[in-house]
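In: okay, sequence plus prediction incoming.
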Amino acid sequence: MFNLNELNHQPELDEEESSVLLSIGDLMSGLLMIFALLFVTVLVQLKDKEEPRRVVVGTVVEQMKGNNINVKVNPETGDVSIQDKILFDENSAELKPAGKIFLKRFIPVYSRVIFSKKDFEKEIARVVIEGHTSSKGDDDTNLELSLMRSLSVAKFIFSNELNFPTKSQLRTKVMAAGRGEMEAKQKVDDPSDRKVIFRFQFRGENFSEWYKKNQPLPQQKP
């Protein structure tokens, strides 16, 4: 027998279900809105964090070109590469006279950029001077040579032979490191691998993590 009570009661269940679905829909919309706001906030924070770094790097590029200083600057990181033939004789860690002349032109301009603005000085935590070699020769010898060269450059910068207004400030940021042939092209003795790099470590980057990130795996030799 057909029950009229069941027929009358059915729409009420549909309305309850619709209310539940609407509530769930509203909740999902609210959550999506929250996630969207968080995403936008993170993007803005990342942009604000990276903006000073881009300005620092751009200023380094501009000043090197403007002062006709023959170096290669990475437009993304600000790494400044100086070919070792400018600074050293082959297999030597002693700065050549021409190398000293070059550093006397380069360092004052480079340091002036770092300390030209408080934001720049604050953003740059360290300046790491790295020595690099090609794959020619023994690994251990290359690593030692690269470290000795970076130390020679650092020692000269803070010697009595070189004076510039921001010398004492730069001293607090500089450290020397040897990378040997770790970044050399595999199995190839390429002179372009032999260089000294001035590399920024920016504020907020843990040094051990930063160094590990910039530490490539040793190349496998045949």
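Out: Structure received.
In: CA only for contacts and neighbour counts going forward, please
Out: Will do.
In: run a quick neighbour tally on the spatially closest residue to residue 194 that is not a sequence neighbour.
Out: Spatial nearest neighbour of residue 194, excluding adjacent residues (CA to CA, 6 or more residues apart in numbering): residue 133 at 4.2 Å. Neighbour count for residue 133, taken as other CA atoms under 10 Å: 30.
In: ok, structure two:
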Amino acid sequence: MINKYRRTVNREFEKSSFWPTFTDMISTVLMVVMLMLFSVESITGSVEKDLAKEVDTSVKETLKESGLPVTVDETTGLVTFGEKTMFDVDSSELKPEAKEMLKIFIPKYVEAIYKDYGENISKIVVKGHTDDVGSYLYNLDLSQKRAFSVAQFIVGDEIGNYKYKERVLKDIEAIGRSEAELIKNKDGSIDRDSSRRVEIKYEISLDK
């Protein structure tokens, strides 16, 4: 009777001790996965930081040499062209001076991002933005057409040949954002002049 009781107790103990062990194992696995994700994010952040610095330096040198009206975010590498530089009001046709600017700027920009980090570049995204004047759908159409005009020129015949052009042709995307990403003044009001813009930004993937 005592032995039977012991066997019952032992079986119950084995059952109850299994779940804490299983839970500990799951916790360990999750911790390893989290550490791996953190490591990948850290590496990605490091690559982004180095790339942004490289692009920033290259763009600043280009601006200094030619006086091009372009701004670059030194922490993200985001390049911004104002509407007045690129288009007439309500137009998606690139100005002649905008084309000449892109002929100078794009080869420098592309070389800056591909020469050392080409394997990590997954996309080059061209985004068109508008202000909040007019309907959302009208602005969406205009912003998309403007983004496409810039992207089309970057990989078209008119700009001529430059290093990595074939790669850019495969990686480039054009997106219209309408008024979804308005730029605000410090007082919270909308800065409509700054909101009307075209941006170029690379995207990184460490899996490539």
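Out: All right, it came through fine. Predicted model only: the values in this text are computed from it and were never measured.
In: and the TM-score between these chains?
Out: For this chain pair, the superposition-based TM-score is 0.73 by TM-score structural alignment, normalised by the length of structure 2; 172 aligned residues with a CA RMSD of 2.6 Å.
In: circling back: was I right about the residue nearest to residue 194 of structure 1 contacting residue 148?
Out: No - assessed by CA atoms under 8 Å, residue 133 of structure 1 is found out of contact with residue 148, at 11.6 Å.
In: hey, where'd the helices end up in structure 1?
Out: 4-66, 84-87, 97-114, 118-123, 139-157, 167-171, 207-213 (DSSP state H).
In: so which of those helices comes closest to residue 78 of structure 1?
Out: Residue 78 of structure 1 sits nearest to helix 4-66 of all these, at 4.7 Å, using CA to CA.
In: show me what that closest one is packed against.
Out: For helix 4-66 of structure 1, the packing partners by 3 or more CA pairs under 8 Å, 6 or more residues apart in numbering; DSSP states H and E come out as helix 97-114, helix 118-123.
In: go again with 10 Å.
Out: Judged by 3 or more CA pairs under 10 Å, 6 or more residues apart in numbering; DSSP states H and E, the packing partners of helix 4-66 of structure 1 are strand 72-73, strand 80-83, helix 97-114, helix 118-123, strand 124-132, strand 195-202.
In: just the buried residues of the longest one, please?
Out: It refers to helix 97-114 of structure 1. The neighbour-count check on helix 97-114 of structure 1 (16 or more other CA atoms under 10 Å) flags 99-100, 102-104, 106-114 as buried.
In: how many neighbours does whatever residue of structure 1 lines up with residue 150 of structure 2 have?
Out: Taking TM-score structural alignment, residue 150 of structure 2 has residue 153 as its aligned residue in structure 1. Applying other CA under 10 Å, we find 23 other residues in the vicinity of residue 153 of structure 1.
In: just to check, residue 153 of structure 1 is in contact with residue 131?
Out: Yes - if you go by CA atoms under 10 Å, residue 153 of structure 1 and residue 131 touch, sitting 9.4 Å apart.
In: shared neighbours of those two, which are they?
Out: Shared contacts of residue 153 of structure 1 and residue 131, defined by CA atoms under 10 Å, 6 or more residues apart in numbering, are found at 176, 196.
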